[in-house]
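Enquirer: whatever this is, show me its structure:
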Amino acid sequence: MDTLHLILRYLHLIGFAAVVGGWLAATLAKKYTINTAMLLGIATQLVTGIILAGTAGADADHMKIGIKAGLALVLAIMIVIPWWKKRDPVNTGHFTAIGVISLITAGVAVFV
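Expert: The predicted structure is shown next:
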């Protein structure tokens, strides 16, 4: 079970890297569109996060899991809806919020 947990955590981190990396690449190129890396990254994070929360056990930090789940759901909505609408450029504030919320989610994982 430890090996499975470590693999899931590793995949979860790769999902985070895809979201933030895709966001950063688009931000530096000043093309505020949702890219495939961001879409696949948030999907990876949602799937692995749900599995990790389900296998956490009784001693899990439920507050941390709840906060991260809420933020991940908000991110998924912010990423999927503009992508669904044929990748139209999104508002700069919306795009900036995607990166900020992603980084806050990582902060919750590390510091809470």
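
Enquirer: for the rest of this, base every contact and every neighbour count on C-alpha atoms.
Expert: Fine.

Enquirer: now what about the helix or strand hosting residue 102, what contacts it?
Expert: Here residue 102, judged by DSSP states H and E, is contained in helix 92-111. For helix 92-111, contacts defined as C-alpha atoms under 8 Å, 6 or more residues apart in numbering pick out 16, 19-20, 23-24, 32-33, 64, 67-68, 71-72, 75, 78-79.

Enquirer: now, of those, which are buried?
Expert: 16, 19-20, 23, 32-33, 68, 71-72, 75, 78-79 (16 or more other C-alpha atoms under 10 Å).

Enquirer: please give me the structure for this one as well, since I'd like to look at both together:
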Amino acid sequence: METLRHIVVLVHLVGFALLFGAWAVEAVNRRFEVTRLMHWGLLIAAVAGLVLAAPWGIEYDLNYAKLGVKLVVLVAIGALLGIGAARQRRNGSVPPALFWSIGALTLLNAGIALIWR
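Expert: The predicted model follows:
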């Protein structure tokens, strides 16, 4: 059971890497755009995160406050991706403040996972 949980953690990290990596590529190229890869990364990270939030195969108590904060940040990232994609379709680009917020919240979510014990 422990091995399966570690595999789900790996999938969760891959989702984060897809989301943040796709965002970083756009940031480095100074294209303030929301890509399909960002949406896929968010979806993978969200599904794997929800699976990890279930108390299966562990002998310790989960930190539900931390999980709740991470879920709120995840929903905020999803909302910003949705708003950014809609504005991109309408105007051709995403406002820079919205684009940078996506990256900052993604990094914040990873920081919460690592720092908050």
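
Enquirer: please state their TM-score.
Expert: Once superposed, chain against chain, the TM-score is 0.91 (TM-score structural alignment, normalised by the length of structure 1); 112 aligned residues with a C-alpha RMSD of 1.7 Å.

Enquirer: in structure 2, what range does the helix holding residue 102 of structure 1 match?
Expert: Mapping helix 92-111 of structure 1 onto structure 2 (TM-score structural alignment) gives residues 96-115.

Enquirer: in that stretch, what's buried?
Expert: Going by 16+ other C-alpha under 10 Å, stretch 96-115 of structure 2 has these buried residues: 98-100, 102-103, 105-106, 109.

Enquirer: what's the mean deviation for that stretch versus structure 1?
Expert: Compared with structure 1 after fitting, stretch 96-115 of structure 2 has a mean deviation of 0.5 Å; criterion: mean C-alpha distance after the TM-score superposition for structure 1.

Enquirer: what's the average distance of the longest helix along structure 1 to structure 2?
Expert: Counting residues, the longest helix found in structure 1 (DSSP state H) is helix 2-28. Averaged over the aligned pairs, helix 2-28 of structure 1 sits 0.7 Å from structure 2 after superposition, using mean C-alpha distance after the TM-score superposition for structure 1.

Enquirer: just want the angle from that helix to helix 92-111.
Expert: 150 degrees (axes from the mean of the first three to the mean of the last three C-alpha atoms, to 10 degrees).

Enquirer: report all helices and strands that the next helix-or-strand element following helix 2-28 of structure 1 contacts.
Expert: Sequence-wise, the next helix or strand downstream of helix 2-28 of structure 1 (DSSP H and E) is helix 36-54. If you count contacts as 3 or more C-alpha pairs under 8 Å, 6 or more residues apart in numbering; DSSP states H and E, helix 36-54 of structure 1 packs onto helix 2-28, helix 62-84.

Enquirer: those into CSV, with extra columns for distance to residue 55 of structure 1?
Expert: Below are the helices and strands packed on helix 36-54 of structure 1 laid out as CSV (distance: least, C-alpha to C-alpha, whole Å):
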stretch, distance to residue 55 of structure 1
helix 2-28, 8
helix 62-84, 12
